[in-house]
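In: Predicted structure and sequence below. I'll ask about it afterward.
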Amino acid sequence: MVKNLIALACCLLCLFTAAEAKVYKVSNPDEFKKAVAVAVPGDEIVIVDGHYSGWELTVPTMGTVGKAIVIKAETAGKVVFSGDVNKPVFQLTGSFTEISGLAFEGCNLFKVPGGTGILIELKATKYCRITDCTFSKNTAKNQFMPIVVISGKAEHNRVDHCNFIGNIDNQELQVKIVSESVPLYTLIDHNVFKDKDKVSWKVFNGGECVQIGQDPVLLGTKTAGSIVRDNRFVRCNGEAEVISNKSSGNSYINNYFEDCVGELVMRGGHDCLIDSNIIKGGTGGIRVNGTHHTITNNTFSGLPVAIRLMYGMAKGKTEIGFYIAASDCLIKNNRIGNTTTGILIGDSKNADWTGKFDTARYPSPTIQSVAPFDNLLVDNVIRDTKVPVKHNEN
């Protein structure tokens, strides 16, 4: 009897809680702002199907555990934002808020005095989520412009099940690290990045699909704890770094790369995990600078080089170098087939960077003269490869 009464009370509580949740339908910025002002945990703000432009909205909503505030399309994919963008279309600043089902197509992103065009920014948010959104054929009109950004003292945010297709001259997704703040524990999973052409910018830089950190020289030791897993990268040709790691303590797990003109790159940072990824075709596999990375259980096929351990201008975590030599890395249980070179130890030997970076800002030698060292290769299976392991340290 007591158990039945408890069960009945729980059911009534659930019904009462569900009855409290409200749905606000909106079709313009003013209606959206009014809904945001009154939304409480568990409420939904539904954007009516249609085409929109000119939205610039700050969203400070605060949901709670199990009762997120959800901003969603009336029908997934049928709410389409386009046109010129000078400030974030949606800038979330709160917690436990989810954006779902929106499409951004043909947007032109500009940098203007007092503003930067971003499609969605999670700024110092906690436990917020971007899911089931599509970003296609959007164009950055200035270099180094991402379309989705996680910034500030953000924690435990997620970007998942989104499609990034055919975007132009942009970075797709950026975890923005500065000296004052590091977004922590970002999860980027089950997204598709596809059909990205080479950017038109100087030295073809600024076209990463995922970038975690921006200053590997001075801020590479900052620990972000990001996880990038279960994503697909197909024909991502924007620049040499499909994924650009420029911070420490991140994980790249079970991602799939196919026919990309670019690599999964440890450009800077230390103590990262690269595990169980598949890289098939394209111009390269994994490029490694930095210390104490773990590279395990990955599969490579149809590549010029599967894994490159790079020379640097300096070594370890305390020396300043524009590039840090690969050291103390574990390369284990990887499967490499049908490549020209399996593992190259010592790429970019004595590369001269004189005049190519600001030595006042980055007090680094300009020659990559420090060879990779103390890296452990064990139990890797290399087949149908002209040179299984090439040593170029001396």
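Out: Nice, thanks for sending it over.
In: make it CA atoms for all contacts and neighbour counts henceforth
Out: Noted.
In: hmm, who's touching stretch 236-245?
Out: The contact list for stretch 236-245 (Cα atoms under 8 Å, 6 or more residues apart in numbering) reads 169, 193-199, 204-213, 259-269.
In: what's the answer for stretch 11-20, then?
Out: The contact list for stretch 11-20 (Cα under 8 Å, 6+ apart) is empty.
In: chain center to that stretch: distance?
Out: Centroid separation between stretch 11-20 and its chain, computed with Cα atoms, centre = their mean, to the nearest Å, is 38 Å.
In: Quick check, Cys133 in contact with Leu102.
Out: Yes. With contact defined as Cα atoms under 8 Å, Cys133 reaches Leu102; the gap is 4.9 Å.
In: which neighbours do the two share?
Out: Here Cys133 and Leu102 have Ala76, Gly77 as joint contacts, going by Cα under 8 Å, 6+ apart.
In: and Lys386, how many residues sit next to it?
Out: Lys386: 14 surrounding residues under other Cα atoms under 10 Å.
In: Excluding covalently adjacent residues, which one is nearest to it?
Out: Thr340 (5.1 Å; Cα to Cα, 6 or more residues apart in numbering).
In: Put this next to the first one:
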Amino acid sequence: MKNKIKKILLGAAFLALFNPVNATEYRVNNAQEISALKLLPGDKVIMNAGDWKNQQIVLKGKGTEKLPITLLTERSGQIISGNSTLKIDGEYLVVDGLAFADGYSEKDAIITFSKNSAHCRLTNSSIINYNHPDKTFDYKWISVFGTYNRVDHCELTGKTHQGTTLVVWLSEKPNYSQIDHNYFGPRPDLGVNGGETIRIGTSDWSMYDSFAKVENNIFDKCNGEAEIISIKSGRNLISNNLFYECVGTLTFRHGNNSKVANNFFIGNKVKNTGGIRLIGENQNVHDNYLQGLTGTALRSAISIMNALEAPKPNEYFQVKNAVVKNNVIVDCKEAIVIGAGKNSTRTVPPINLIVESNVIINSAKLITYTDIPLNSTIKDNSVKGSPLEEGFITLKENAVKANDDLMLKTQNLKNFLLNEKVGPSWKKEKPNLNIR
């Protein structure tokens, strides 16, 4: 009997320790009150409505998978202003409903996941026009360090000063970051390098694997510089995103073994809108839909670059073993360029390239060979409305697979626009996307 009672008491103690009924809800009025809290799994911190200006907010603690620690605003979309910033520092922390506006950072990123953070989440939040008055001032809007962190259902719009909008930073171990269901709103051309919307890694860390995922986002007129997304690490997945009238490209800039699949690039004939640019080894580009892009050379629908003989970490590495397959390219100015960027130093052509089973319709230029790829396969690509080249065949009305690919891609685009819930739930205004 004693042993039975002991087991019951131990069980009750275990449940009391991990039961959210015992979690505490705190209401706070400023960043200092948040920092003073000793938060435990399941605790909630609610930011009261009021003046949240010039607040350096730090959410620190260790939640669990089942009992995260949550920071909420009294009203979703509550404005955080002035020189305010947020640091997420711990494990299983969730930040929900913040809206940064009417201010700018004086030094650091607006929102930072710390190097020790793991399994943390920023959701249902926004940063709108949070710009330093000096347009050359460089800070990121979101810096993602740590591992297994997620940014989802957020809006980031109107960045007009230098610096990448969102950066995933690397370390010796993969980060497994997840960036999904966000709306990245218009960003003007800065006229200088460093204005990417997303960058995954840096040149110095590019040979390390990241395993980041960027999925189900909308990139709307993200024109900060030539690279909309810059992949500078290994083993990343960029899938099921919409790039709408973006003047630039999704670029495999450094690193190897990444995949770009099932994305939509809609240019609507806007000048210099681009597609996908390949550099590095074992990159895989498949099942993307690219329409109405006017970019050429480095901004063509599919641009496969030349490289240097002995590149430094920040230079151009040879394209090796790339696969470009099952993509649909419609009404683009230049569908495919091989050897893009060739000049007196970029003299090394792609090798072991596969360009296969793509569908190209009404493109002004089917394929441009700036250089000749080595030991490569270009075959079974279906074409309508462009003069044929070797490796390309006429798309016939009864060519079931090619026509099915086209119909599937267009239906997937409609499904994406209808069904994906992108951006904060409390935002009433929806992006005006005209798919022609």
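Out: Cool, got the structure. Since we're looking at a predicted model, the values are computed, not measured.
In: okay, now Ala325 of structure 1: neighbour count?
Out: Neighbourhood size, Ala325 of structure 1 [other Cα under 10 Å]: 27.
In: Can you tell me, leaving aside adjacent residues, what's nearest to it?
Out: Using Cα to Cα, 6+ apart, the closest residue to Ala325 of structure 1 is Gly312 (3.9 Å).
In: quick one: the one you found and Ala371 touch, right?
Out: Yes. Here Gly312 of structure 1 reaches Ala371: they are 6.7 Å apart, a contact under Cα under 8 Å.
In: Mind listing the shared neighbours of those two?
Out: What both Gly312 of structure 1 and Ala371 touch, as defined by Cα under 8 Å, 6+ apart, is the set Ala325, Ala326.
In: picking that back up, ok, now how distant is the corresponding residue of structure 2 for the residue nearest to Lys386 of structure 1 from Ile360 of structure 2?
Out: Correspondence of Thr340 of structure 1 to structure 2, assessed by TM-score structural alignment: Lys333. Separation of Lys333 of structure 2 from Ile360 of structure 2 (Cα to Cα, to the nearest Å): 11 Å.
In: out of those two, which sits in the busier spot?
Out: More neighbours surround Ile360 than the other of Lys333 of structure 2 and Ile360, with 29 against 23 (other Cα under 10 Å).
In: measure the match of Thr340 of structure 1 to Leu242 of structure 2 for me?
Out: The value you get for Lys333 of structure 2 to Leu242 of structure 2, if Cα to Cα is used, is 19 Å.
In: ok, now which ones touch the aligned residue in structure 2 for Gln91 of structure 1?
Out: Aligned against structure 2 by TM-score structural alignment, Gln91 of structure 1 finds its counterpart in Lys87. By Cα under 8 Å, 6+ apart, Lys87 of structure 2 lies in contact with Gln56, Ile57, Val58, Leu59, Ile111, Thr112, Phe113, Ser114.
In: where do the helices sit along the stretch 101-250 of structure 2?
Out: In the stretch 101-250 of structure 2, no helices are defined using DSSP state H, counting those that start in this stretch.
In: actually the stretch 251-400 of structure 2, not the one I typed
Out: Using DSSP H, counting those that start in this stretch, helices in the stretch 251-400 of structure 2 cover 400-419.
In: Which residue in structure 2 aligns with Pro21 of structure 1?
Out: Residue 21 of structure 1: Ala, not Pro. Per TM-score structural alignment, the equivalent position to Ala21 of structure 1 in structure 2 is Ala23.
In: since we're on Gly94 of structure 1, how many residues are nearby?
Out: Close neighbours of Gly94 of structure 1, defined as other Cα under 10 Å, add up to 20.
In: Just the buried residues of stretch 54-73 of structure 2, please?
Out: Within stretch 54-73 of structure 2, the residues that count as buried by 16 or more other Cα atoms under 10 Å are 54-63, 67-73.
In: Report the contact partners of Val192 of structure 2.
Out: Val192 of structure 2 touches Glu225, counting by Cα under 8 Å, 6+ apart.
In: how close does it sit to Ser230 of structure 2?
Out: Taking Cα to Cα as the measure, Val192 of structure 2 falls 15 Å from Ser230 of structure 2.
In: and the spatially most central residue of structure 1, what does it touch?
Out: With distances taken as Cα atoms, centre = their mean, Val210 lies nearest the centre of structure 1, 3.3 Å away. Applying Cα under 8 Å, 6+ apart, we find Val210 of structure 1 in contact with Gln171, Glu172, Leu173, Gln174, Val242, Ile243, Ser244.
In: hmm, 10 Å instead?
Out: 146, 148, 171-175, 188, 193, 228, 241-245, 264 (Cα atoms under 10 Å, 6 or more residues apart in numbering).
In: Tell me which residue of structure 2 lines up with it.
Out: In structure 2, Val210 of structure 1 lands on Ile198 (TM-score structural alignment).
In: Near Gly191 of structure 2, how many other residues are there?
Out: Gly191 of structure 2 - counted by other Cα under 10 Å - has 12 other residues nearby.
In: List the contacts of it.
Out: Counting by Cα under 10 Å, 6+ apart, Gly191 of structure 2 touches Gln162, Asn223, Gly224, Glu225, Ala226.
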